[in-house]
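> build me a model:
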Amino acid sequence: MMKLFAPIRTAIIGFGAVAEKMHAPLIDVCPDLALQAVVERHENKCEKRYPNVQTYRSLESLLEEDAADLIVITTPNEFHFPMAKMALEVGKHVVVDKPVTIFSKEAEELQELASNKGLLCTVFQNRRFDGDFKTIQSLLQQETLGRIISLESHFDRFRPQLGENWREKNVPGNGVTYDLGTHLIDQLVLAFGSPLSVWADIRMQRTHAVADDYFDIVLDYGSLKAKATAGVMVNAPTPKFLLLGEKGSYQKFGLDVQEAAFKAGQRPEGESWGVEEPKKWGTLYLENETKQWPTLAGDYRVFYQNIAAHLLRNEELLVTLQEAITVLKIIEAAFQSAHEGRKILKKEGGW
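Here you go, the predicted model:
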């Protein structure tokens, strides 16, 4: 494998809303990465904002011209596997937007290919760096609530009308489970490890829906139950997190502030990035005391900073493809559970 030097030539494949609002700005502010190429089939939106970027109409043409060393794939889920495989086969490092691939077997094939070639292949899991989840991790590490018995993680919205996004179409890898479910399950597994069993209720709740728009997935750890749930018919406040322990509870409403900042076009810079104002902090309910609990600052910038540090200095990866494979297998078990109406037990040796 050829040694890389900073800044690493980076390309984005697909320039939809997530790439435009999140991936491109995060790459642009990372001093060890240089956004130099993009694949857009019909437009040139990226190079209008980033004049040094060269636009290509296909991944094949970008690879033929050797335009980048790091390939970031943000296309719809059904294209993740063939595009990542194509990039790896010609010696490129790859970051794929979550859930990485539709099937765990595909992700395992990418893992083997990357390993054989000495290349990086991993998944963009930005919500590991949400301020509220970092706060949950801190409470667990400090044992503030003692022995934990339950964690509920919600991502509820009110979108009763069907949209035009590909995730709501009848295409492979559609639906809210492969979208938000990937984030929430990844957080739960990071916090507690691989569960003993999975139970799930996955539905299409909106009229004429062709993709799942609701899930309630329970990861059973024996003495601890972790639940991930999301729906698009919720027009009332529900907690983002509810953590229950022997010494008390922690409840947090509202989403991490970074997403709204990205949507507003704010550049991810400065010490105030990802800092939540005190009025939005969660609440800690102890036996004889109730108080606001400061939310730790979130920071999605850490993801690409770590990618660059790994490629340049061999620093340990914070998000690995093996972790993404575990999440995919749990999602596959969740769909099996919902279809068969039963709990799915972990197999010997893992999922």
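> drop to CA atoms for contacts and neighbour counts, all remaining ones
Fine.
> quick one, longest strand in the protein?
Under DSSP state E, the strand in the chain containing the largest number of residues is strand 148-156.
> let me know the next secondary structure element after that one.
Where DSSP states H and E defines the elements, the next helix or strand beyond strand 148-156 is helix 176.
> now the element after that next one, going C-ward?
helix 182-192.
> flag every buried residue along that next one.
Of the residues in helix 182-192, those with enough neighbours to count as buried (16 or more other Cα atoms under 10 Å) are 182-189, 191.
> stretch 116-127 now?
Of the residues in stretch 116-127, those with enough neighbours to count as buried (16+ other Cα under 10 Å) are 119-127.
> which ones among these lie within helices?
Judged by DSSP state H, the subset of the buried residues of stretch 116-127 located in helices is empty.
> check contacts around Thr10.
Applying Cα atoms under 8 Å, 6 or more residues apart in numbering, we find Thr10 in contact with 33-37, 68-72.
> how about the helices of the stretch 1-150 of the chain, start to end?
In the stretch 1-150 of the chain, the segments counted as helices under DSSP state H, counting those that start in this stretch are 17-18, 24-29, 45-49, 59-64, 80-89, 104-117, 131-142.
> the buried residues of helix 182-192: which two are farthest apart?
Set against one another by Cα to Cα, the buried residues of helix 182-192 have their most distant pair in Thr182 and Ala191, with a gap of 14.3 Å.
> what about the longest helix in this protein?
With residue count as the measure and DSSP H as the assignment, the chain has helix 321-340 as its longest helix.
> please give me the structure for this one as well, since I'd like to look at both together:
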Amino acid sequence: MTGTEGSPRSIRTAVVGYGLAGSVFHAPLLSADPSYSLDVIATSDAGRQAGASSRLPGVDVVRDLAEVLKRATDLDLVVLATPPATHHPLARAALEAGLDVVVDKPFAVTSAQGQELVELARQLGRVLTVFHNRRWDGDFLTLQKLLAAQAFGAVTRFESRFERWSPAIAKAWKARATAADGGGVLFDLGSHLIDQALQLFGPATVLHAELKARRSDERADDDVFLVLRHDSGVTSHLSMNVLCAQQGPRFRVLGSIGGFTKNGVDPQEPYLAAGGSPLDPAYGREDTEWAGFLGRDAHLDRLPTERGNYPEFYRMLAAKILDGGASSQLPLPVNPEDAVEVLKVIEAARVFK
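Next comes the predicted model:
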């Protein structure tokens, strides 16, 4: 992909949806990466339209994907940051318009829908990926580094949690959404936890699942516990809860010669939400008070957390697109087949409800 006289050309991008995902994650990350030009924001909400125009001067603000697709010949990439039930039809339309596509998680509301999009992208020769950004959380990168160094010996149990105190459902679409619409914490936070577990320890079977709706107006689930048995022999305990007044450790790993415990949550989301830039020196750096503990030989060592790196998702995607797109041998930041596997685990978990 080149501009005039062979000079590199930015990847012309539209972000559809300007709620939390669009405004806090995608727009700031794209704006900070010189490989992209953020040209269009699509949102039907008047307040969000005003916010996008104010924060991103020079970016065209339109109502919806239909308006985006009218200018498809002037674009290269569409990022879908819309509610889950819209992901399949919108991604299909964007692919058929000849555009590469990023879909926020969850990829779709069924694994069949996700697989259909994977096959369509393959047939059309388009790039398709899914924003499982928490592969680049600092604590997850720290854990990957420890596993690569075999710091625990043979891992036996992996515990992972996303727990919050959110007694009120803040978003209108979430208040309306059932599980069939992609609503609930299993689709939301659970997509991250399942993806991380599968990345660390490989394919897994759901041994046990508890899905509850604790809030009176919750139409799907807000308190979920899963037990996965990985083919590698590791057992994962995954907890996600948005009505949790006291949170447990973010990670706990137990192995034959050591263990690791990590509290706190990666700081990148709140940093971006407060208006910080991925280009800031402080971006992705966690306060030392949240360092995890590696336990071996009857003593504990504090381990500084690796720097979080959500920009790596878009760096890898740019490399792929600029190297020839779907025909390039460079890896995608997230293989959409991985996201289909996450959806299969979610579907298996719902059998226990």
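> thinking again about what came up before, can you check which of the helices of the stretch 1-150 of structure 1 gets nearest to Val198 of structure 1?
Between Val198 of structure 1 and the helices of the stretch 1-150 of structure 1, the shortest gap by Cα to Cα is with helix 104-117, which sits at 16.3 Å.
> what is the corresponding segment of structure 2 for the closest one?
On the basis of TM-score structural alignment, helix 104-117 of structure 1 is assigned to residues 111-124 in structure 2.
> that stretch vs structure 1 - mean distance after superposition?
Average distance between stretch 111-124 of structure 2 and its aligned residues in structure 1, after superposition and using mean Cα distance after the TM-score superposition for structure 1, equals 0.8 Å.
> enumerate every residue touching the equivalent of Ala27 of structure 2 over in structure 1.
Structural alignment places Ala27 of structure 2 opposite Ala24 in structure 1 (criterion: TM-score structural alignment). In this structure, Ala24 of structure 1 makes contact with 12, 35, judged by Cα under 8 Å, 6+ apart.
> switch to 6 Å and redo it
Contact criterion Cα atoms under 6 Å, 6 or more residues apart in numbering gives no residues in contact with Ala24 of structure 1.
> again with Tyr304 of structure 1
If a contact means Cα under 6 Å, 6+ apart, then Tyr304 of structure 1 has no contacts.
> recalculate using a threshold of 10 Å.
Under the criterion of Cα atoms under 10 Å, 6 or more residues apart in numbering, the neighbours of Tyr304 of structure 1 are 23, 26-33, 95, 124, 126, 310.
> do Thr229 of structure 1 as well
By Cα under 10 Å, 6+ apart, Thr229 of structure 1 lies in contact with 152-156, 177, 180-181, 184-185, 200-202, 214-218, 240.
> including distance to Leu4 of structure 1, could the buried residues of stretch 116-127 of structure 1 go into a markdown table?
Shown next, in a markdown table, are the buried residues of stretch 116-127 of structure 1 (distance: Cα to Cα, whole Å):
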| residue | distance to Leu4 of structure 1 |
| --- | --- |
| Leu119 | 12 |
| Leu120 | 12 |
| Cys121 | 16 |
| Thr122 | 18 |
| Val123 | 20 |
| Phe124 | 21 |
| Gln125 | 24 |
| Asn126 | 24 |
| Arg127 | 28 |
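> how much space is there between the residue lying closest to Leu117 of structure 2 once chain neighbours are set aside and Ala14 of structure 2?
Distances taken as Cα to Cα, 6 or more residues apart in numbering place Arg92 nearest to Leu117 of structure 2, at 6.5 Å, with adjacent residues excluded. Separation of Arg92 of structure 2 from Ala14 of structure 2 (Cα to Cα, to the nearest Å) stands at 15 Å.
> so which residue is dead centre in structure 2?
Centroid check for structure 2 by Cα atoms, centre = their mean gives His132 as the closest residue, at 2.7 Å.
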